[in-house]
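Colleague: sequence below, structure please.
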Amino acid sequence: MDLVSDAISAVRVGRPSSDRVRVGGSWCARLDPYDGAGFHVVLKGTCWLLPDGGEPVALGAGDAVLLPHGTGHVIADSPADAATVARAVPFARWADRTLPQPPLPAFHAREREVEMLCGKYRLDHGRAHPLLAELPPLVHLPNRVGHHPELRAAVDLLGGELDARRPGSSVALASLLDLLLVYMIRSWLAETEEGAWPAALGDPVTAAALRALHSDPAAPWTNDRLAAEAGVSRPTLARRFTALVGRPPMAYLTWWRLTRAAALLRDTADPLATVARRVGYASPYALSHAFRREFGTTPGQYRRGEDVTTSR
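Modeller: This is a model prediction of the structure:
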């Protein structure tokens, strides 16, 4: 079981995208809010990230930034002011290497040159695992010697693939971008001292219960069986799990089963009976009843992409 991977898989939609951008002089680009998560990794030079409603963040070479909730923002050569934001161009146009790029300044051109990896992931925030929902609007991971070697290695590999476009690069790029997202979230979990989910994953009892539920969500779990798996009494499990996760173990299991069912309905053509069996429901009827109670729509309507509000 890997709860982080499960949480990402449940909400990921389509393929991630990325660009390697080189720019110099005076520049400013804007990304509007979007349904997904964005990232920037500075490979060379320095720049600023100006999140909507937040304080400017200075970025240096090797820094990584994750915007897990698709917060709109500006990236620029200088801190925020009205003039900086006003001259921002849409990111897609700015990053398009087929368009003319502004010339590097003649004076101190090399010192002011900036290279970045910029990209985004399409995520269904409506089905977000609470671990992902708990992430702050902006996760800044500064480059520090000895910190997050896996993240640094993924950045190096990703930059190399974007440069070379060698055979098999389309598969390699998608896999490396997925790996980058995992490593950024893992790095945040390792560094943060706040939030319920870092505490839940650090608690041996709660972590053991989560590991069991995610390893086999279709198993006939009960509170007694889960407590035995975690090596504690039923009251101890209920108290610690509920305090850290925010809901009792069986309520979390029900929610996770239905979240997995939604992902399977979205991503596969499996019959409803197969989906029900894979997530622990005895029949399609039982799954449909629970699914409608949780999401306000039937599995069939959800699979067809019908608006939830039309099914109520």
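
Colleague: CA atoms for contacts and neighbours, from now on please.
Modeller: Will do.

Colleague: doesn't Ser26 make contact with Asp77?
Modeller: Yes - the pair Asp77 / Ser26 is scored as a contact, 6.1 Å apart, by Cα atoms under 8 Å.

Colleague: and Phe39, what element?
Modeller: Per DSSP states H and E: Phe39 is located in strand 36-44.

Colleague: please apply the same query to Ala238.
Modeller: Taking DSSP H and E as the criterion, Ala238 maps to helix 234-245.

Colleague: now that helix: buried residues?
Modeller: Neighbour-count burial for helix 234-245 flags Arg234, Leu237, Ala238, Arg240, Phe241, Thr242, Leu244, Val245 (criterion: 16 or more other Cα atoms under 10 Å).

Colleague: list the contacts for the spatially closest residue to Ala128 that is not a sequence neighbour?
Modeller: Distances taken as Cα to Cα, 6 or more residues apart in numbering place Val11 nearest to Ala128, at 5.9 Å, with adjacent residues excluded. For Val11, the contact set (Cα atoms under 8 Å, 6 or more residues apart in numbering) comprises Leu123, Asp124, His125, Arg127, Ala128, His129, Ala263.

Colleague: the first one contacts Arg15, doesn't it?
Modeller: No - with contact taken as Cα under 8 Å, Leu123 and Arg15 are classed as non-touching, separated by 9.9 Å.

Colleague: here is the second sequence; please produce its structure so I can put it next to the first one:
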Amino acid sequence: MIPFLYAIVSLMDVLSDVLAVMRTGRPRSARVAWRAPWAQEFAPAPGSAGFHVLARGSCVLLRAGAEPLRLAAGDIVFRAHGDGHTLADSPGTRPILPACGPDDMAGLPAFAAAGPAGDADATVTLCGAYELAPELVHPMIHDLPDLIHIPAGRHPRLAATVEHLAAELIDPGPGSTALIPALLDTMLVHLLRTCLTGDHPTGWAAALSDPVTGAALRAMHREPGRDWTVAALAAEGGLSRAPFARRFTEQLGRPPLTYLTWWRMAVAAGLLRSTDLTLGAVADRVGYGSEFAFATAFKRRFGVPPGRYRTGFR
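Modeller: The predicted structure is shown next:
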């Protein structure tokens, strides 16, 4: 994963910044082979995101209040919010394995493989899970659907990453402990790219691709501590103040300076979690002229003063 400070200082890529701020812990992955009848329940895991890839065979994904989703070989499902669900060979099979929740995930190794890998009749799944800091989950992620189905063959780069990840899980070699988390991070980027592209983008997808709103977002992320005004942000996109403010708010559901404050607090929280910068230095990095003003804004956002927030991660 790209170090937090490098992402904030050196990158002008909004998605990279978002991932750097909200990711925590290490990603985990497993490749499992199943023989029918089988069913695996996955309990809700707030503060996480995850994926399933059907590497071989077919299965159904079951969720409360939704029709069964049938998956074929090569299909990928992305769960942006850690919602509960079940994978099974058929809708009528009852889960026979213990539910997998966030506490269970914490005890698993970073990667694993299980089941009869050489059995040609087995269904094979590849899954991955990511821990997210709940208070730092970006609006871009909040706006995604609960479950996104990516049919096989739609995204070659994503498929190539899946193939490489599966090979390392089946036959780990020297360096796999470092390579597999890197592949999982790559997988997450490709999954979010897939979610944010399309023929008719809306919301964050539209904002990031829009030459006006996208330029303003990149400017805020590049220099969160600058004394931005709506007029200055509008100038980044080459538009006058009033039409820019309307355009930004229509696309993202919040005015530009409201988002700027949210992003500043997210950057500040990331710095408090991962560095030993003084509170004054953090305040300066995110555009506050005094520790008092910064502490007031931070407590309003997170419910605790910045010093106490930092103590929780030491």
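
Colleague: thinking again about what came up before, looking at the buried residues of helix 234-245 of structure 1, which is nearest Val4 of structure 1?
Modeller: Closest to Val4 of structure 1 out of the buried residues of helix 234-245 of structure 1 is Val245 (14.3 Å), distances taken as Cα to Cα.

Colleague: what lines up with that closest one in structure 2?
Modeller: Taking TM-score structural alignment, the alignment pairs Val245 of structure 1 with Leu252 from structure 2.

Colleague: with Val205 of structure 1 instead?
Modeller: Val205 of structure 1 maps onto Val212 in structure 2, with residues paired by TM-score structural alignment.

Colleague: which strands or helices does the helix holding Ala238 of structure 1 pack on?
Modeller: Packed against helix 234-245 of structure 1 by the contact rule (3 or more Cα pairs under 8 Å, 6 or more residues apart in numbering; DSSP states H and E) you find helix 196-202, helix 204-215, helix 223-230, helix 249-267.

Colleague: out of these, nearest to Arg165 of structure 1?
Modeller: Evaluated with Cα to Cα, those place helix 249-267 nearest to Arg165 of structure 1, the distance being 28.2 Å.

Colleague: average gap between the closest one and structure 2?
Modeller: Compared with structure 2 after fitting, helix 249-267 of structure 1 has a mean deviation of 1.3 Å; criterion: mean Cα distance after the TM-score superposition for structure 1.

Colleague: which residues sit against the helix or strand that comes right after that helix?
Modeller: Scanning forward in sequence from helix 249-267 of structure 1 by DSSP H and E, the next helix or strand is helix 272-279. Outside of helix 272-279 of structure 1, the residues within contact range by Cα under 8 Å, 6+ apart are 217-218, 257-258, 260-261, 264-265, 282-284, 287, 299.

Colleague: rerun that using 7 Å as the cut-off
Modeller: Outside helix 272-279 of structure 1, the residues that touch it by Cα atoms under 7 Å, 6 or more residues apart in numbering are Pro217, Ala218, Arg257, Arg260, Ala261, Leu264, Ala282, Ser283, Pro284, Leu287.

Colleague: now, among those, which is nearest to Val171 of structure 1?
Modeller: For these, the nearest to Val171 of structure 1 is Leu264 (22.3 Å; Cα to Cα).

Colleague: now Ser240 of structure 2. Nearest residue, chain neighbours left out?
Modeller: Excluding its sequence neighbours, the residue lying closest to Ser240 of structure 2 (Cα to Cα, 6+ apart) is Ala234, at 5.8 Å.

Colleague: the one you found against Ala242, yeah?
Modeller: No - counting by Cα atoms under 7 Å, Ala234 of structure 2 stays clear of Ala242, with 8.5 Å between them.

Colleague: might you calculate how far the strand holding Phe39 of structure 1 sits from the centre of the chain?
Modeller: Computed by Cα atoms, centre = their mean, to the nearest Å, the chain-centroid distance of strand 36-44 of structure 1 equals 13 Å.

Colleague: Provide the aligned range in structure 2 for the helix or strand just after that strand.
Modeller: With elements assigned by DSSP H and E, the helix or strand that comes after strand 36-44 of structure 1 is strand 47-51. Under TM-score structural alignment, strand 47-51 of structure 1 corresponds to residues 59-63 of structure 2.

Colleague: check stretch 171-179 of structure 1 too.
Modeller: Under TM-score structural alignment, the match for stretch 171-179 of structure 1 in structure 2 covers residues 178-186.

Colleague: mean deviation, that stretch versus structure 1?
Modeller: Stretch 178-186 of structure 2, aligned to structure 1 and superposed, deviates on average by 1.1 Å (mean Cα distance after the TM-score superposition for structure 1).

Colleague: buried ones in that stretch?
Modeller: Buried residues in stretch 178-186 of structure 2, counting neighbours by 16+ other Cα under 10 Å, are found at Leu179, Ile180, Pro181, Ala182, Leu183, Leu184, Asp185, Thr186.

Colleague: which outside residues touch the match of strand 47-51 of structure 1?
Modeller: Stretch 59-63 of structure 2 is contacted by residues Pro68, Leu69, Arg70, Leu71, Ala72, His85, Thr86, Leu87, Ala88, Asp89, Ser90, Pro91 when judged by Cα under 7 Å, 6+ apart.

Colleague: drop anything exposed from these.
Modeller: Buried subset of the contacts of stretch 59-63 of structure 2 (neighbour count, 16+ other Cα under 10 Å): Pro68, Arg70, Leu71, Ala72, His85, Thr86, Leu87, Ala88, Asp89, Ser90, Pro91.

Colleague: and the furthest pair within those residues?
Modeller: Across those, the longest distance by Cα to Cα is 17.3 Å; it joins Ala72 and His85.
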